[in-house]
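# Okay, predicted coordinates and the sequence, questions at the end:
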Amino acid sequence: MKTVLSRLLTAALLAASLSVQAAVVTDIAGRKVETPAKVNRILLGEGRLFYALALLEGKQPLARLAGWQGDFRQLDPQTYAQYQKRFPQIDRIPLIGNTSENSVSAEKVLALKPDIAIFSVSGHGPGLNNPIVKQLQAAKVPVVFVDFRNAPLEHTVPSLRIMGQALQREAEAERFIRFYQGKLDAIHKTVAAIPAQQKPKVFLDLRAGAFANVTSAGKGSLGELVDAAGGVNIGDALLPGPTGEINMEHVIAAKPDWYIGTGTAAPADKTGIQFGADVTPAQARASLARAAGRKPVGALAAVRENRTFGAWHHFYNTPYHIVLLEAFAKTLQPQRFAKLDPDASWQQLHRDFLAIEPQGVYWTRSGK
């Protein structure tokens, strides 16, 4: 009897030990990373990686956050304030830097003693070659890289899956992936049948009116969404990378059929397109008209003829861009995507995956 009990106990202990073994994940940079068996303290190398983390953490999105960079608080104060209202403790999450890679303090990072660090391959936080990566590894803190901004349609699903595996949130990750992939596949199927000559040319004006120069998207970033939605992003042929400053003479010569501007301005801001939790539909439309009408952008026929669309700029580095893809498709191919309802998708995303309620305006178009 003792032998049988001993064997059963040994088997139970072995099963328990296997269930808490560390997992090895291959991150989006192709690095094999051994992740902890249990994660209680998560460090975000860029604060806006919180957009993705929040999808996995459910109704307590801050519970395991050990620290993050200050870009979320500074660059998206409207969304930050939504979380602040519901979770006042958000202000107590330690900051490791401001809004740039150079501002991140290795001393602060190591002092937080995270169980794991989630970094982006590009953006405002520490990149692949930042010394902080090796310092964390030396301290036995695994660093996992993801990407939601350079190649969003290619990297969002694997990045979410990587985060799910690394953070013990695999079921939550797969649940959102089903939501995301179903919508993406439906759009891909329809767009695949659209003849090239029936795809309108689109000019993307990033952070429209916020700077003296004009910045656009090439292959990657929001440019990918335009192409996937049944349009042709003219920046694909004019820019060497995902984003960059663009020559407006070349844009005017390309004769785009649609103008799309992005922005993050608040209601009190005098420049930029207004989008976010505090913005009304009238404010969004008026600010879109101002930004699109500025020189030399206003010379475009698409602007003069009211073929303008605007969107929240932060879609560019969040899985939430799947809803913007629907809005693009419905705008650029209205007959083929007449049944799409991006407003309903936005409501569902919040209801099923986030801890805050949808409010404000995140996209608009001229005349609506």
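Thanks, I have the structure now. Not measured: the values here are computed from a predicted model.
# From now on I want contacts and neighbour counts done on CA atoms only, so please keep to that.
Will do.
# In terms of secondary structure, what does the host helix or strand of residue 327 contact?
Using DSSP states H and E, residue 327 sits within helix 321-332. Secondary-structure packing of helix 321-332 (3 or more C-alpha pairs under 8 Å, 6 or more residues apart in numbering; DSSP states H and E): helix 170-191, helix 221-228, helix 342-353.
# Strands of this protein, residue ranges please.
With DSSP state E as the criterion, the chain has strands at 23-26, 32-35, 42-44, 65-68, 116-120, 143-146, 201-205, 215-217, 232-233, 243-245, 258-263, 308-312, 363-365.
# Do I have it right that residue 38 meets residue 19?
No - if you go by C-alpha atoms under 8 Å, residue 38 and residue 19 don't touch, sitting 10.6 Å apart.
# When the two are compared, which one has more neighbours?
residue 38 (15 against 10; other C-alpha atoms under 10 Å).
# rewinding a little: using TSV, please lay out the helices and strands packed on helix 321-332 together with distance to residue 101 and mean neighbour count.
Below are those laid out as TSV (distance: least, C-alpha to C-alpha, whole Å; neighbours: other C-alpha atoms under 10 Å):
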stretch	distance to residue 101	mean neighbour count
helix 170-191	27	16
helix 221-228	19	25
helix 342-353	29	15
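# Turn those helices into CSV, columns for distance to residue 92.
Below are the helices and strands packed on helix 321-332 laid out as CSV (distance: least, C-alpha to C-alpha, whole Å):
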stretch, distance to residue 92
helix 170-191, 26
helix 221-228, 32
helix 342-353, 24
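# do you know which of those lies nearest residue 283?
helix 342-353 (18.1 Å; C-alpha to C-alpha).
# Tell me what angle that closest one forms with helix 321-332.
170 degrees (axes from the mean of the first three to the mean of the last three C-alpha atoms, to 10 degrees).
# one more structure, for comparison:
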Amino acid sequence: MHDSPLLSRPRRTLLASALLLAGLGVQAAELTDMTGRQVQVPDRIDRVFAVAPPVVPLVYAIDPGKLVTLNFPFKPEDAPYVSPAVKDLPIVGRYTGEGLPPNPELLASTHPQLSIAWDMPFIDAKQVEQTFQNLGTPGLFVHLEHLADYPAALELVGKAIGEEARATLLANDIRARMQRVSEAVGSVPEAERKRVYFAEGPEGLFTECNDSFHAEVIELAGGDNVMHCETKAMCGRDKVSLDQVATLDPDVILVDQPKAFQTIKTDAAWSGLRAVREGQVYLVPSKPFNWMGRPPSFMRAVAMEWFANVLYPERFRWDAETEIKDFYSLYLGVKPEVVDVPAILGGK
């Protein structure tokens, strides 16, 4: 459990929440959030404000109809995989990442009953708690830094919004996927692990240190992120030169943007790299949520499987057509026949 200033929250705030719930004439349950805070939550929640971008897909997977706002727009190509329940939701700002903070008037007009925030060391938790108070909602904090955090986060939120069975199903599914991948690739000797460069940005010359949650999928899949360094800021995206990448000469390059994907595959400046010569350059899927992150989400579970199969097909056998359709059906609620796997994978 992370140390957090939230644990010293004044008792009068909890009392105010209890009085608010009593005034609304609803029963309340006391939940312990993922920072150890005791929170009084109404027994029926239909309207949830996701305070930070990673919380949107978390709630979406459980019940998209509970969301009252979005922190970011979906792209037109995401449409087949996006629930009608969120298509016309207002887009408010964010308290984390890049962009403006939420518009208070717009936010208040959505009348949320519960706010859910992202607990991270870089976040101004006191500012977020003030938002809970301004909105008059109880607020939960969830850890969503690593994929291993998701089962507990799903179970907490599922309990809070009255969707325990659905949340438990997803939580157990993530646990099972992580175990299967770990059993398949966890025993790969360090000296034999595929070395991976994660190319970010339009030129592919931003990246993540190997301790960054933005690149966690690489190590979950049994790979070795060649950038052995310490992340200095939550947003990551450390600048590197092509000479640095060439010196590291990775076995595989994972790319987060289509423009950089084309550049790396076709620009003569990249052609001397082993990964390019051997055709080991892969574009990260992003429909409707990016599989690696930004925002981080449950999609990392399928990303981990896909990339483990890319790195070690002999160890982790995985049929993309079947597995991706099943995953999208379970987590996004879409019919398997709607899922266009070649378009999602984007190519190699």
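Thanks, I have the structure now. Fair warning: this is a prediction, and the values are worked out from it, not measured in the lab.
# Residue 106 of structure 1: which of the helices and strands packed on helix 321-332 of structure 1 is closest?
That would be helix 221-228 among these, by C-alpha to C-alpha, at 28.9 Å.
# So which elements touch that closest one?
Using 3+ C-alpha pairs under 8 Å, 6+ apart: helix 221-228 of structure 1 touches helix 152-166, helix 170-191, strand 232-233, helix 321-332.
# got the angle between the last one and helix 221-228?
For helix 321-332 of structure 1 against helix 221-228, the angle by the same axes, to 10 degrees is 50 degrees.
# How about the first one?
Angle of helix 152-166 of structure 1 versus helix 221-228, following the same axes, to 10 degrees, is 120 degrees.
# sorry, back to before: could you tell me how far the helix holding residue 327 of structure 1 lies from the centre of the chain?
Relative to its chain's centre, helix 321-332 of structure 1 lies at 15 Å (C-alpha atoms, centre = their mean, to the nearest Å).
# so can I have CSV of the helices and strands packed on helix 221-228 of structure 1 showing distance to residue 362 of structure 1?
What follows is those, written out as CSV (distance: least, C-alpha to C-alpha, whole Å):
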stretch, distance to residue 362 of structure 1
helix 152-166, 18
helix 170-191, 18
strand 232-233, 21
helix 321-332, 9
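# Could you say which one of those comes nearest to residue 44 of structure 1?
Nearest of these to residue 44 of structure 1, taken as C-alpha to C-alpha: helix 152-166 at 11.6 Å.
# Report the mean deviation for the closest one after fitting onto structure 2.
Superposed on structure 2, helix 152-166 of structure 1 shows a mean distance of 1.9 Å to its aligned residues (mean C-alpha distance after the TM-score superposition for structure 1).
# whereabouts in structure 2 does that helix align?
Under TM-score structural alignment, the match for helix 152-166 of structure 1 in structure 2 covers residues 146-160.
# where's residue 129 of structure 1 relative to residue 255 of structure 1, distance?
40 Å (C-alpha to C-alpha, to the nearest Å).
# Looking at these two, which one has more neighbours?
More crowded of residue 129 of structure 1 and residue 255, by other C-alpha under 10 Å: residue 255, with 15 against 9.
# Next, find the distance separating the equivalent of that one over in structure 2 from residue 142 of structure 2.
In structure 2, residue 255 of structure 1 lines up with residue 249, judged by TM-score structural alignment. Per C-alpha to C-alpha, residue 249 of structure 2 is found 38 Å from residue 142 of structure 2.
# cool, and residue 214 of structure 2?
Distance, residue 214 of structure 2 to residue 142 of structure 2, by C-alpha to C-alpha: 17 Å.
# How about residue 113 of structure 2?
With distances taken as C-alpha to C-alpha, residue 113 of structure 2 is found 17 Å from residue 142 of structure 2.
# tell me the contacts of the closest residue to residue 172 of structure 1 other than its chain neighbours?
Nearest non-adjacent residue to residue 172 of structure 1, counting by C-alpha to C-alpha, 6 or more residues apart in numbering: residue 56, 5.3 Å away. Residue 56 of structure 1 makes contact with 164, 169, 172-173, 353 under the criterion C-alpha atoms under 8 Å, 6 or more residues apart in numbering.
# okay, now the nearest residue to residue 156 of structure 1 once chain neighbours are set aside: neighbour count?
Excluding its sequence neighbours, the residue lying closest to residue 156 of structure 1 (C-alpha to C-alpha, 6+ apart) is residue 148, at 5.4 Å. In terms of burial, residue 148 of structure 1 registers 28 neighbours under the definition other C-alpha under 10 Å.
# Help me confirm that residue 148 of structure 1 comes into contact with residue 159.
Yes - when contacts are counted by C-alpha under 8 Å, residue 148 of structure 1 is listed as touching residue 159 (7.4 Å).
# give me the number of residues near residue 290 of structure 2?
Residue 290 of structure 2, neighbours per other C-alpha under 10 Å, totals 18.
# scratch that, residue 156 of structure 1 is what I was asking about
There are 27 residues near residue 156 of structure 1, going by other C-alpha under 10 Å.
# How about the contacts made by the nearest residue to residue 240 of structure 1 once chain neighbours are set aside?
Nearest residue to residue 240 of structure 1, sequence neighbours excluded (C-alpha to C-alpha, 6+ apart): residue 218, at 6.8 Å. Counting by C-alpha under 8 Å, 6+ apart, residue 218 of structure 1 touches 233-244.
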